[in-house]
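Participant: with the sequence up front, the predicted model follows.
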Amino acid sequence: MRRIKLTIEFDGTHFAGLQTQAQGERTVQGELEAALAQIPGALPKIVACGRTDTGVHALAMPVHYDTQDPIPAAKIPFALNGLLPPDLRALSAEEVDPGFHARKSCFWREYRYRILQRTFPPALERNRVWWIPQALNLVPMRHALEDLVGLHDFGAFAIKEERSTLREVYRAHLEVRPTDSGREIWMEFIGSGFVRGQVRSMVGTLVEVGLGKRDSSSIAALLHSGNRSQAGPTAPPQGLYFVRAGYEPYGKH
C-alpha cells in the first residue's frame, strides 16, 4: 500500500464545495473519488488539506489517498486528468510516508481574495472576483489588516463553527494590481488554519473599513467581542482562492 500526496486545482463555480454533501450535490471530493474508483488498486477515499465552500476556487490544494496500483507517481496526474471533469485537474503527485496526513501534517494554509474595482461589472471574470465599483480607501484597510495578525479568537468571523475558534494568522497583506479598465485588490492571508467563513468575513469587514463605514481601530475590539453580528458582511465566494499549504513551519518554506 502506498500513500500519495496529490495537488489539485479546481474552479469552484459549479461545485457545492470540496467535501461530500449528504444531499448528493456535486463536490470536488465526489468527482475525485469517482475518478480514483476507476483506477484498479486505488482506494477511492481522499483526505484534503482543508475545505472550501460553494463557489470557492483552489490553485494548489493538497490531498492524500492510499493505493496499491503500480502507476509511477509522476504518471498519476496523466491518468487522473483523463477521468476528471474539465473544472478539476490534478497538477502533481508524489509518494509520501504512510504517516503523512494532508490535513493533520499541515502547518499553514494560504488564501487569496480578489476584488475588482472598475465602473462596469465583469463578463469574463464574473465567477472569479468580487466587483466593487465604489472607491476603497486602502490606507485604513492596511491598518486594519495589521490587527488580524497574531494568535486570536476569531469567533467574530466564524460561520456555524462548532470547534475552537482560536487560530493564528502569520501574514495579512493587501496588494494592488492595475488592470486595463481599473484595478484589482488582492488580500492574502496565511495562517495555521481558518475557521469556517473566516476569510470571507474578514474581507467583508475590511471592505466596510475601505468604504468608510467602519473605523480601522474597530478590529481589535471586534476580535475581543467574539460577536459575529458586530462584524461586516460575508464576502461572496467567487473571489476566494485556496492558494497553497505548507508542510513545514511557516518561515522555513
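Facilitator: Sure, I can see it. Residues are numbered from 1 along each chain as shown.

Participant: rest of the way, CA atoms for contacts and neighbours
Facilitator: Will do.

Participant: and the helix or strand containing residue 208, what does it pack onto?
Facilitator: Here residue 208 is covered by helix 198-210, with elements defined by DSSP states H and E. With contacts taken as 3 or more C-alpha pairs under 8 Å, 6 or more residues apart in numbering; DSSP states H and E, helix 198-210 sits against helix 138-146.

Participant: who's in contact with whichever helix or strand comes after the helix it packs on?
Facilitator: Later in the chain than helix 138-146, the nearest helix or strand by DSSP H and E is strand 150-153. The contact list for strand 150-153 (C-alpha atoms under 8 Å, 6 or more residues apart in numbering) reads 165-170, 223-224, 226.

Participant: can you check stretch 178-186 too?
Facilitator: 112-119, 174-177.

Participant: another structure for you, compare them:
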Amino acid sequence: MQRIKLVLAYDGTDFCGWQLQPELRTVQGVLEQAIIRITGTPVRVHGSGRTDSGVHAFGQVVHFDVEEDRAAVPWQRALNSLLPDDVTVLNAELVPSDFHSRFNAVRKTYTYTLWLDNSFFLPWRRHYVWKCGPLDLSALDRGMQFFLGEHDFASFQNTGTPVSSTVRTIHEFRRYPGQIGQEMILEVCGSGFLKQMVRNMVGCLVNIGRGKAEPETVRSLLQMKDRTAAPATAPAQGLCMAGVYYGESGCGGTDIGRNQPQGSGIDGEA
C-alpha cells in the first residue's frame, strides 16, 4: 500500500461539516466517493481535523492509502475532475507510510473574517463573514494578547469531543485587513484547538470590542476554566482552516500544509 497526502480547499456552506455522517453531505464523504471512482474499492480518508457545518478550509490536510499500482495516478487532476465545485485539491503527493495528517501535525492556523460596517453589507459575503459591526480595535488587540502562550482553554471548549487535556499553546494571534475595506481578518496559530475553540475566542474578542467586557476578561476566563462564564460562540461562516504544519515551526496560512511530516500531533477541532 502507498500513502497519498492531499491539501484541500472547500466552501463549507453546503456541507454538514468534514466528518462522515449518515445521509448527510460532508467533505469526507464526497472525497471518499471520488476516490472510490478511481480505485474501484472503498478507501478511508483521514483528516488533520474536523470542521463544523459552514466552516471553510484553504489548508485541510488529509491522507489515504491505495494499492501500489494506483500510486502513480495524477491525483490532483483526477480528483478535481470528479469533485463538486465547492471542494478542490490544491496539492497531492506521495508520502512515507508513517505520515499521519492528524497525529504528525504540530501547528494549525485558522482565520476568522469580521464585517465591521453597519451601514451596508455585501450580500455575496454572507457565507464568509460575521457581520458584527464596529469594534474598538485597541481593546480587541489587548484582549488578543492574553490568549498567547500555554493555557488551559476549558472556558473556550464546547462539549461534544472528549480530550485528555484542555491545555493548548497559542503561538501567534494577529489581525489584518480583509480583501474588502469593511472586513478584518483575525488569524490564530496554535499547537491544537479544542471543539469550537477558535469561534469561542473570537466571540469573546468581539464582546470586548463592543465594550461589553474588558480585555483582562480573557485572563479571568482562562483562570476560571468554566465554559458557562464565557460569551457565546461566534458564527461558523467566518471561520476558515488556513494551514496545517508538520515541521519544527511555522505559522500563517500560506504554506497550506506542505511541510515535511514530523512531530507529536494535535487533537480536537475548531
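Facilitator: Yep, it's here. Quantities reported herein were computed from a predicted structural model and do not represent experimental measurements.

Participant: how much does the helix holding residue 208 of structure 1 stray from structure 2?
Facilitator: Overlaying structure 2 shows helix 198-210 of structure 1 at a mean distance of 0.3 Å from the equivalent residues (mean C-alpha distance after the TM-score superposition for structure 1).

Participant: which bit of structure 2 covers that helix?
Facilitator: Using TM-score structural alignment, helix 198-210 of structure 1 lines up with residues 197-209 of structure 2.

Participant: buried sites along the matching stretch?
Facilitator: 197-209 (16 or more other C-alpha atoms under 10 Å).

Participant: also stretch 216-224 of structure 1?
Facilitator: 216, 219, 222-223.

Participant: does residue 28 of structure 2 count as helix, strand or coil?
Facilitator: helix (DSSP: H, G, I helix; E, B strand; the rest coil).

Participant: alignment lookup: it to structure 1.
Facilitator: In structure 1, residue 28 of structure 2 lands on residue 29 (TM-score structural alignment).

Participant: what do we get in structure 2 for residue 247 of structure 1?
Facilitator: By TM-score structural alignment, residue 247 of structure 1 lines up with residue 246.

Participant: you'd agree that match is up against residue 104?
Facilitator: Yes - assessed by C-alpha atoms under 8 Å, residue 246 of structure 2 is found in contact with residue 104 at 6.3 Å.

Participant: would you list every one of the strands in the stretch 1-150 of structure 1?
Facilitator: For the stretch 1-150 of structure 1, the strands defined by DSSP state E, counting those that start in this stretch occupy 2-10, 47-48, 57-67, 88-96, 108-117, 130-131, 150-153.

Participant: now render those as TSV, adding mean neighbour count and distance to residue 139 of structure 1.
Facilitator: Below are those laid out as TSV (neighbours: other C-alpha atoms under 10 Å; distance: least, C-alpha to C-alpha, whole Å):
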stretch	mean neighbour count	distance to residue 139 of structure 1
strand 2-10	21	33
strand 47-48	20	36
strand 57-67	22	28
strand 88-96	19	37
strand 108-117	23	16
strand 130-131	22	20
strand 150-153	16	20
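
Participant: any idea how far residue 10 of structure 2 lies from residue 216 of structure 2?
Facilitator: The gap separating residue 10 of structure 2 from residue 216 of structure 2 is 36 Å, by C-alpha to C-alpha, to the nearest Å.

Participant: do the same with residue 6 of structure 2
Facilitator: The value you get for residue 6 of structure 2 to residue 216 of structure 2, if C-alpha to C-alpha is used, is 41 Å.

Participant: please report how far residue 92 of structure 2 lies from residue 250 of structure 2.
Facilitator: Applying C-alpha to C-alpha to residue 92 of structure 2 and residue 250 of structure 2 gives a distance of 20 Å.

Participant: and what of residue 47 of structure 2?
Facilitator: For residue 47 of structure 2, the distance to residue 250 of structure 2 - C-alpha to C-alpha - is 19 Å.

Participant: over to residue 208 of structure 2?
Facilitator: Relative to residue 250 of structure 2, and taking C-alpha to C-alpha, residue 208 of structure 2 is found at 29 Å.

Participant: what does residue 144 of structure 2 give?
Facilitator: Per C-alpha to C-alpha, residue 144 of structure 2 is found 20 Å from residue 250 of structure 2.

Participant: kindly report the same for residue 86 of structure 2.
Facilitator: 28 Å.

Participant: hang on, residue 242 of structure 2 is in a strand, isn't it?
Facilitator: Yes - counting by three-state DSSP, residue 242 of structure 2 falls inside a strand.

Participant: so it sits against residue 60, correct?
Facilitator: Yes - in this structure residue 242 of structure 2 lies within contact range of residue 60 using C-alpha under 8 Å: 7.4 Å.

Participant: what are the buried residues along stretch 184-198 of structure 2?
Facilitator: Those would be 184-198, for stretch 184-198 of structure 2 by 16+ other C-alpha under 10 Å.
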